[in-house]
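Enquirer: how would this look folded up:
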Amino acid sequence: MDGHLATLGLGGNIGDPTASMARALVLLDTRPDCAVEHVSKLYRTPPWGKIDQAWFFNACAAVRTTLAPDDLLEACLSIERQMKRERLERWGPRTIDIDVLTYDDRTQHSQTLEIPHPRMTERGFVLKPLADFAPHLVISGRTVANWLEDADVAGIETADARSDWWRQISQTSSP
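Expert: Here you go, the predicted structure:
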């Protein structure tokens, strides 16, 4: 598929977040306007921002898409709604979270979407999985690998070292 290359951050800490992320990736990959090209390892990460909650599972993905950035965001939000995501509090517990991190080398600042994601370079739980497949991706003048050198990655553990973990889980999960 021709189109644009976007990167996404996925996470969750309620229910079965790994199955939720796997399902979200499958739902994106089966759309005619999206194709999942790369997926990071699966990571278990300590909560960030609001720390009195369960640990998270996080991953990143590269998606080839013909959608415009805002339409890709809407596709991600639609999947979150389909999976019963509720936004009760900032940085709070969630079943699934899908963030558009980058879209080609575009910079965008609108009410609905900022690209690159405004806080991604401060978050080890985003940079570590993103570095699995895009260490040389340049964000705000520095590579992901370079940002990762300065990021707090304390407590981040590899939960599944396979890049196809999402396909394995989706095959064993109920629809």
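Enquirer: make it CA atoms for all contacts and neighbour counts henceforth
Expert: Will do.
Enquirer: okay, now the nearest residue to T65 once chain neighbours are set aside: neighbour count?
Expert: Excluding the flanking residues, the one nearest T65 by C-alpha to C-alpha, 6 or more residues apart in numbering is C34, at 4.4 Å. Per other C-alpha atoms under 10 Å, the neighbour tally for C34 reads 23.
Enquirer: do the same with the one 4 residues further on
Expert: Other residues within reach of H38, judged by other C-alpha under 10 Å, total 18.
Enquirer: let me see the contact set for it.
Expert: By C-alpha atoms under 8 Å, 6 or more residues apart in numbering, the contact set of H38 is A61, A62, V63, F133, S163.
Enquirer: hmm, 6 Å instead?
Expert: A61, A62 (C-alpha atoms under 6 Å, 6 or more residues apart in numbering).
Enquirer: from A62, how far off is it?
Expert: Here the criterion is C-alpha to C-alpha, to the nearest Å. By it, H38 lies 5 Å from A62.
Enquirer: hmm, back to that, wait, the residue nearest to T65 sits on A68?
Expert: No - applying C-alpha atoms under 6 Å as the test, C34 and A68 come out as separate, 11.1 Å apart.
Enquirer: can you name the residues that contact the residue nearest to T65?
Expert: Applying C-alpha under 6 Å, 6+ apart, the residues near C34 are L28, R64, T65.
Enquirer: now, these that are in strands?
Expert: Among these, the ones falling in strands (DSSP state E) are R64, T65.
Enquirer: in JSON lines: the contacts of C34, plus distance to E149 and neighbour count.
Expert: As requested, the contacts of C34 are exported to JSON lines (distance: C-alpha to C-alpha, whole Å; neighbours: other C-alpha atoms under 10 Å):
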{"residue": "L28", "distance to E149": "31", "neighbour count": "20"}
{"residue": "R64", "distance to E149": "27", "neighbour count": "22"}
{"residue": "T65", "distance to E149": "30", "neighbour count": "23"}
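Enquirer: run this one through as well so I can compare:
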Amino acid sequence: MSKSVFDKISIKGLEVFANHGVYPEENKLGQKFVVNATLYVDTRKAGLSDDLDLSVNYGTVCHQITEFLTANTYKLIERAAEELSRHLLIQNPLVQEIDIEIEKPGAPIGLPLETVSVKIHRGWHQVAIALGSNIGDSRKYLDDAVRSIGELPDTEVLKVASYIVTKPYGGVEQDDFLNSAMTIRTLYTPEELLDKLHEIEKEAGRERIIHWGPRTLDLDILLYDDLVLDTPDLTIPHIEMHLRDFVLRPLAEIAPWLRHPVYGKTVAQMLSELNN
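Expert: As a prediction, the model looks like this:
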């Protein structure tokens, strides 16, 4: 779901006296900051019911912004905006995405100006991940991986598919695999999440020696929202997911409606076509 689909709650011109800045006197004396925020939420249920519990209390959010910025000190307003966005997304489960702008009217640059500001957009991302193992206690490796992913900061496990035994893919002679899939929501960027998954693989003793070869643990990002990304280190959607039964079967169990952003087909459709 993109931010254009969500409704918006806007907070404009919230003044906060806080201690952020590169210079020591800024940290010691403090100065005025002005915060503007747009919260992307689904207000439909609140609008129909008139129930505050089904909406986001903008008064509470204003107090959260003030308390956070006064309780912490950062050199850069970029860092203040980043950490504030994260804090508000975690503290307000109904908020799916957020725009934060922090203005610094008293920026000490020695020239007359109205204000300087940093504005960022952050939000939760829906991600599908494939899991596989064919060395040692594969079930334990997958169980440990699911737990480790769930323990990552700013990450929540949504669903985990059943484990299935599958034949090796890629022509390398080796033992059968135990495969699964999971869906998560996270604040990590694709590159940040990939680094975290590689760390979990490394903890499981993963060695990248033979392409498509045996491994203690294999974690692949299949889908990340509706993102299409192709870099030397990461391709999203996973380049061959539509050709792999051992990927589509478990994913179809927990999220058959997810749609491939390039081919336009759902996981259920791709699995059906692969099996025909």
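Enquirer: thinking again about what came up before, let me know the closest of the contacts of C34 of the first structure to S78 of the first structure.
Expert: Nearest to S78 of the first structure, judged by C-alpha to C-alpha, of these is L28 at 10.5 Å.
Enquirer: to which residue of the second structure is that closest one aligned?
Expert: Alignment note (TM-score structural alignment): L28 of the first structure maps to I149 of the second structure.
Enquirer: do the same with L77 of the first structure
Expert: That one, L77 of the first structure, aligns with H198 by TM-score structural alignment.
Enquirer: now do the strands in the stretch 1-150 of the second structure.
Expert: 7-18, 31-41, 97-104, 116-123, 125-133 (DSSP state E, counting those that start in this stretch).
Enquirer: and the longest one, which stretch of the first structure?
Expert: I take that to be strand 7-18 of the second structure. By TM-score structural alignment, strand 7-18 of the second structure lines up with nothing in the first structure.
Enquirer: distance from the chain centre to that strand, please.
Expert: 24 Å (C-alpha atoms, centre = their mean, to the nearest Å).
Enquirer: helices or strands next to it in the packing?
Expert: strand 31-41 (3 or more C-alpha pairs under 6 Å, 6 or more residues apart in numbering; DSSP states H and E).
Enquirer: give me the contact list for the strand it packs on.
Expert: Contacts for strand 31-41 of the second structure (C-alpha under 6 Å, 6+ apart): 6-18, 95-104.
Enquirer: now do the helices in the second structure.
Expert: Ranges of helices in the second structure, per DSSP state H, are 24-29, 44-49, 58-71, 77-91, 138-150, 190-203, 245-254, 267-275.
Enquirer: would you mark the buried spots in the fourth one?
Expert: For helix 77-91 of the second structure, burial by neighbour count (16 or more other C-alpha atoms under 10 Å) applies to I77, E78, A80, A81, E82, L84, S85, R86, L88, L89, I90.
Enquirer: go on, the third one?
Expert: Residues V61, C62, Q64, I65, T66, F68, L69 are the ones in helix 58-71 of the second structure that count as buried (16+ other C-alpha under 10 Å).
Enquirer: what's the answer for stretch 46-56 of the first structure, then?
Expert: Buried residues in stretch 46-56 of the first structure (16+ other C-alpha under 10 Å): P46, P47, W55, F56.
Enquirer: returning to that earlier point: the match of L77 of the first structure and V116 of the second structure: what is the separation?
Expert: For H198 of the second structure, the distance to V116 of the second structure - C-alpha to C-alpha - is 39 Å.
Enquirer: neighbour count winner among those two?
Expert: Using other C-alpha under 10 Å as the criterion, H198 of the second structure and V116 rank with H198 on top: 16 against 12.
Enquirer: for the more buried one, give its distance to G59 of the second structure.
Expert: 41 Å.
Enquirer: again, but for E203 of the second structure
Expert: 44 Å.
Enquirer: how about L217 of the second structure?
Expert: For L217 of the second structure, the distance to G59 of the second structure - C-alpha to C-alpha - is 46 Å.
Enquirer: and for Q174 of the second structure?
Expert: Distance from Q174 of the second structure to G59 of the second structure, by C-alpha to C-alpha: 60 Å.
Enquirer: again, but for I9 of the second structure
Expert: Counting by C-alpha to C-alpha, the gap from I9 of the second structure to G59 of the second structure is 11 Å.
Enquirer: just give the closest residue to the match of L77 of the first structure, not the sequence neighbours.
Expert: In space, H198 of the second structure is closest to L219, 7.7 Å off (C-alpha to C-alpha, 6+ apart).
Enquirer: that neighbour pairs with which position in the first structure?
Expert: Checking TM-score structural alignment: L219 of the second structure goes with I98.
Enquirer: hang on, isn't its match packed against L10?
Expert: Yes - with contacts counted by C-alpha under 6 Å, I98 of the first structure reaches L10, the gap being 4.6 Å.
Enquirer: ok, these two, which is more surrounded?
Expert: L10 (26 against 22).
Enquirer: which residue in the second structure lines up with that one?
Expert: Match for L10 of the first structure (TM-score structural alignment): L131.
Enquirer: residues contacting that match?
Expert: L131 of the second structure neighbours (C-alpha under 6 Å, 6+ apart): N179, S180, A181, D218, L219.
Enquirer: just the buried members of those?
Expert: N179, S180, A181, D218, L219.
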